[in-house]
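[1] Quick one, structure for this:
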Amino acid sequence: MDMTTLLLYVITVSAVMMTPGPSMLLALNNGASHGMRIAGCGIAGAALSDLILIGAVGCGLGALLQASEQLFSVVKWGGAVYLFYLAWVLWHAPTQALVNTPAQGAARGRSAFARALLVGLSNPKGLLFFSAFLPQFVRPQEPVAQQYVILALVSAAIDCMMMVIYALGGRHAMRTFSARVMQWINRSCAGLLAFLAVGLSLYRRSDVR
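    Predicted structure coming up:
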């Protein structure tokens, strides 16, 4: 893979990932509600989901999801239900100071990691997007596995950078605004997650073609 192709991939992926999807909203909320350490755990979970999804594409699972209506429906509705659940949790989450005991911090870190990982893996749009998008940057005359590894690491790194920006924005908001405004931010994130859940429930495999 030459540098021109890789640079084009970086620019394109950055433009796609900067939009406020479920992972970005979770990073924003984690940064605002729990601080950067917990947000970092969520970011790690989301990055792992990127690596797993691209690995699945390289193994042909993206094509299987594209071909199987039943599998696609199961993943799609599972993802939509989970996003609705997260929206409900954020809507009812209390606004609280960033004071945690070590045990609470560890538990919340594990929870943030698991949530972000499940959000990434339960969204068929990500797998179908990578299935349609990645092959355009892979040269079949060169080692394919090596190229997928490079693209996976680059994608995860870009996703992490974008989520750190969102998390820092949430952390700054927590320091600047009142508890009432922070509750509004929580509920705004919840509303957007619910909106994305509705969008996912209406999503069709043909939308990536």
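[2] Every contact and neighbour count from this point should use C-alpha atoms.
    OK.
[3] Which other helices and strands does the strand or helix carrying Gly79 contact?
    Element membership of Gly79 [criterion: DSSP states H and E] is helix 69-91. Helix 69-91 sits against helix 61-67, helix 102-121, helix 124-133, helix 179-201, with contacts defined as 3 or more CA pairs under 8 Å, 6 or more residues apart in numbering; DSSP states H and E.
[4] Make CSV out of the ones you listed and add distance to Gly45 and mean neighbour count.
    Converted to CSV, these look like this (distance: least, CA to CA, whole Å; neighbours: other CA atoms under 10 Å):
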stretch, distance to Gly45, mean neighbour count
helix 61-67, 20, 17
helix 102-121, 4, 18
helix 124-133, 15, 20
helix 179-201, 18, 19
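[5] one more, for comparison:
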Amino acid sequence: MSLELWIAFVAASAALLALPGPTVILITSYAMNQGRRTGLATIPGVALGDFVAMTTSLLGAGAVLAASATLFTALKLVGAAYLVWLGFKLWKSRPELGEITSTGSSQSLGKMFWNAFIVTALNPKGIVFFVAFIPQFIDPAEPAFIQFVILEATFVTMAAINIALWVFLTDRFRAKFQNPRLLNSLNKTGASFLMGAGVFTALVGRNS
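    Have a look, this model is predicted:
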């Protein structure tokens, strides 16, 4: 793979990652709720989710989803329902200004990890997108497997960095809000957007 082709992929990926989606909404809601320590769980969760989605795409699942309206719709509705459920859970949660306590923090971080992973990986639109996106940066004159490894490692790394930036920026923004009522309102706003993303995912058409 030429350096020029790789740079083009980095630029295209950066543009894609700059657009906030359900994953970013979830991660910023967690960071606003409990601070930057949530990044310990959400960053690897998102990275693993992107890795699974891209690997699944490259193994051909994306082509199956693109060809099967029933399978695509089923997976889309499952993902949408999960987003709505997470939004509901965030709506009911009570934001805390302090750090996560050591007691029970492992369980909380574990839940955040799996939620971040599922929201990122369980996205049929993303899987189909990767099938259409990745081949544009493959040089047919060179071994495809090595190129796939390079592109996947690049994207997953960039996705992790992107989420880390969102976590730390949100935490810095959060520190300026000492009013529990205001923090609670911001948390509910994030929850509303998350539920809205789930509803939108359920309603959007296959080819939109």
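[6] one step back: turn the helices and strands packed on helix 69-91 of the first structure into TSV, columns for distance to Pro22 of the first structure.
    Shown next, in TSV, are those (distance: least, CA to CA, whole Å):
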stretch	distance to Pro22 of the first structure
helix 61-67	20
helix 102-121	7
helix 124-133	11
helix 179-201	6
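[7] can you tell which of these is closest to Gln141 of the first structure?
    helix 124-133 (18.1 Å; CA to CA).
[8] Now do the closest one: which elements does it pack against?
    On a contact count with 3+ CA pairs under 8 Å, 6+ apart, helix 124-133 of the first structure meets helix 36-58, helix 61-67, helix 69-91.
[9] For the helix or strand following that helix, give me the average deviation versus the second structure.
    Next helix or strand after helix 124-133 of the first structure toward the C-terminus (DSSP H and E): helix 144-176. On superposition with the second structure, the mean distance recorded for helix 144-176 of the first structure (mean CA distance after the TM-score superposition for the first structure) is 1.3 Å.
[10] Tell me the buried residues in helix 144-176 of the first structure?
    Of all the residues in helix 144-176 of the first structure, those buried under the rule 16 or more other CA atoms under 10 Å are 147-148, 151-156, 158-171, 173-174.
[11] One more: stretch 82-90 of the second structure?
    For stretch 82-90 of the second structure, the neighbour count (16+ other CA under 10 Å) marks Tyr82, Leu83, Val84, Trp85, Leu86, Gly87, Phe88, Leu90 as buried.
[12] Report the contact partners of His23 of the second structure.
    I think there's a mix-up here, since residue 23 of the second structure is Thr and not His. Going by CA atoms under 8 Å, 6 or more residues apart in numbering, Thr23 of the second structure touches Val46, Ala116, Val119, Thr120.
[13] measure it to Tyr30 of the second structure for me?
    Distance of Thr23 of the second structure to Tyr30 of the second structure, given as CA to CA, to the nearest Å: 11 Å.
[14] Next: Leu5 of the second structure.
    Per CA to CA, Leu5 of the second structure is found 36 Å from Tyr30 of the second structure.
[15] Then Leu86 of the second structure?
    Leu86 of the second structure is 11 Å from Tyr30 of the second structure, by CA to CA.
[16] just to revisit the earlier point, please say which of Leu5 and Tyr30 of the second structure ends up with more neighbours.
    Tyr30 (25 against 14; other CA atoms under 10 Å).
[17] burial of the closest residue to the more buried one other than its chain neighbours, as a residue count?
    Sequence neighbours aside, Thr38 is the residue nearest to Tyr30 of the second structure in space, at 6.5 Å (criterion: CA to CA, 6 or more residues apart in numbering). Neighbour count for Thr38 of the second structure, taken as other CA under 10 Å: 28.
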